[in-house]
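In: just coords:
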C-alpha cells in the first residue's frame, strides 16, 4: 500500500515536470520525462514492486546472494591463479633437436655403467653464434649487401 502511494506520487510529480517542460516548448525533453515518470506506476500495476519488496526483506534471499558472490569470487580467483601458472605442475623437459628426449640419449643415473659408477649425462655445448647468423649472412650476400 505504501509502495503504491509513493510510486503514484513520483509519477504525478514527473508528469507535472513534463507539463512544465512542454510549456517551455521543449517537447522532446518533455516526452522523455513523461516516459520516465510513467515507469513507477507501470511497476506497481505489473506487481513487480511487491515481488521486489518480497525479495528485499527475506534473509534467505540475502544468504543466496551472498553464496552467489562467494561462488563468483572462487571462480574468478581460480581463473587468475590459472592464468599466472601458480597452480600447474612443472612442465617436462623439452625434446632434443634430434627428436629424442635427453632421457633417451643418456642412461639413467640409477643404471650402473661399466666402471661401476653411476652414469652421468653428457653435457651439450651450445651452438656458436655464427651458426645462428649464417642464414642471415647468406640472404644478405644473395642480395649483394
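Out: Ah, there it is. In this text the structure is predicted, and so the values were computed from the model without any measurement. Numbering: from 1, shown residues only.
In: When you work out contacts or count neighbours from here on, use the C-alpha atoms and nothing else.
Out: Noted.
In: contacting residues around stretch 30-46?
Out: 3-4, 7-8, 10-15, 17-22, 49-50 (Cα atoms under 8 Å, 6 or more residues apart in numbering).
In: Put the buried members of the residues you listed into a PyMOL selection.
Out: Entered in PyMOL, the line below selects the buried ones among those, by 16 or more other Cα atoms under 10 Å:
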select buried, resi 4+7+8+10+11+12+14+15+17+18+19+21+22+49+50
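In: Report the separation between the nearest residue to residue 22 once chain neighbours are set aside and residue 99.
Out: In space, and not counting its chain neighbours, residue 22 is closest to residue 30: 5.3 Å by Cα to Cα, 6 or more residues apart in numbering. The gap separating residue 30 from residue 99 is 76 Å, by Cα to Cα, to the nearest Å.
In: now swap in residue 88 and tell me
Out: From residue 88 to residue 99 the distance is 25 Å (Cα to Cα).
In: Put this next to the first one:
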C-alpha cells in the first residue's frame, strides 16, 4: 500500500458507506427501484478505488480544471471561439449559395444556351402584330377522363366519402 492508497481508501469507503445507508432509507421509503438505483451509485467509489482508477480520474479532473480555468481567462481562447462561431455561420451560407448557383447552372445547360433576360417590349411577328408565346415543351399535358375530374382533385375520393357517410363516420 502506497501513500495514495492510504489517502483514497478512507474517502472511497466513506462515500460508499454513506451511499449504502442512503440506499437503505430510499428502499424503505420509495421502494425497491429507488433503493437499488442508489445502491448502484453508492458502490461506484469503492469500485473505482479497487480497480486503481482513482489516479486516472484525478489526473483527468485536474487537467480538465486547468484547461477550463485557462480557457475562461484567456482572450486568445475567446478569439478562437469567435472564429468557430464565424465558421459555423459562413460554411452553411456558402453551401446554400453554391446550391443556388448549381441549380441556375443546371437550368442553363438544360436548354443548351444561356438564358437571356426577358426583353422590355413584346416581340412582334412578320405582320407587325404581337407574337403569341410558344407553348412550354417542358410542361406535360394533364391526362384525365373528363373536365370535372381535372377541376376537382378530390373527385376520385367520392366513393370513399360515400362509404364513410353510410357508416356514420363523416
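Out: Everything's here; your move. Note that this is a predicted model, so its numbers are computed, not measured.
In: circling back to that earlier point, among the contacts of stretch 30-46 of structure 1, which are located in helices?
Out: Members of the contacts of stretch 30-46 of structure 1 lying in helices (criterion: DSSP state H): 3-4, 7-8, 10-15, 17-22, 49-50.
In: hmm, back to that, in structure 2, what residue corresponds to the residue nearest to residue 22 of structure 1?
Out: By TM-score structural alignment, residue 30 of structure 1 lines up with residue 35 in structure 2.
In: Name the helix or strand for its match, please.
Out: helix 32-42 (DSSP states H and E).
In: Average offset of that helix relative to structure 1?
Out: Its matched residues in structure 1 lie on average 1.8 Å from helix 32-42 of structure 2 after superposition (mean Cα distance after the TM-score superposition for structure 1).
In: Check stretch 7-17 of structure 2 too.
Out: Counting by mean Cα distance after the TM-score superposition for structure 1, stretch 7-17 of structure 2 comes out at 2.0 Å.
In: Residues in contact with that stretch: which ones?
Out: 42-46, 49, 54.
In: Could you do stretch 63-79 of structure 1 as well?
Out: So stretch 63-79 of structure 1 is contacted by nothing (Cα under 8 Å, 6+ apart).
In: Return the set of buried residues in that stretch.
Out: By neighbour count on 16+ other Cα under 10 Å, the buried set for stretch 63-79 of structure 1 is empty.
In: got it, and stretch 89-97 of structure 2?
Out: Buried residues in stretch 89-97 of structure 2, counted by 16+ other Cα under 10 Å: none are found.
In: cool, stretch 28-38 of structure 1 as well?
Out: In stretch 28-38 of structure 1, counting by 16+ other Cα under 10 Å, buried: 30-31, 33-34, 37-38.
In: I'd like to know which of the residues you listed is nearest to residue 125 of structure 1.
Out: Within the buried residues of stretch 28-38 of structure 1, the smallest distance to residue 125 of structure 1 is 79.0 Å, found for residue 33 (Cα to Cα).
In: any idea how far the closest one is from residue 72 of structure 1?
Out: 37 Å.
In: cool, residue 41 of structure 1 as well?
Out: For residue 41 of structure 1, the distance to residue 72 of structure 1 - Cα to Cα - is 35 Å.
In: all helices of structure 1, in order?
Out: According to DSSP H, the helices that structure 1 contains are 2-23, 27-46, 48-56, 59-84, 102-105, 129-142.
In: Any idea which of those gets closest to residue 92 of structure 1?
Out: Across the helices of structure 1, the minimum distance to residue 92 of structure 1, taken as Cα to Cα, is reached by helix 102-105, at 10.9 Å.
In: Report the buried residues of that closest one.
Out: Buried, per 16+ other Cα under 10 Å, within helix 102-105 of structure 1: residue 102.
In: Which other helices and strands does that helix contact?
Out: The contact analysis (3 or more Cα pairs under 8 Å, 6 or more residues apart in numbering; DSSP states H and E) places helix 102-105 of structure 1 against no helix or strand.
In: ok, and what's touching that helix?
Out: 95-96.
In: Residue 49 of structure 2 - how many residues pack around it?
Out: 18 (other Cα atoms under 10 Å).
In: so what corresponds to it in structure 1?
Out: In structure 1, the residue paired with residue 49 of structure 2 according to TM-score structural alignment is residue 44.
In: Fine, thanks again, bye for now.
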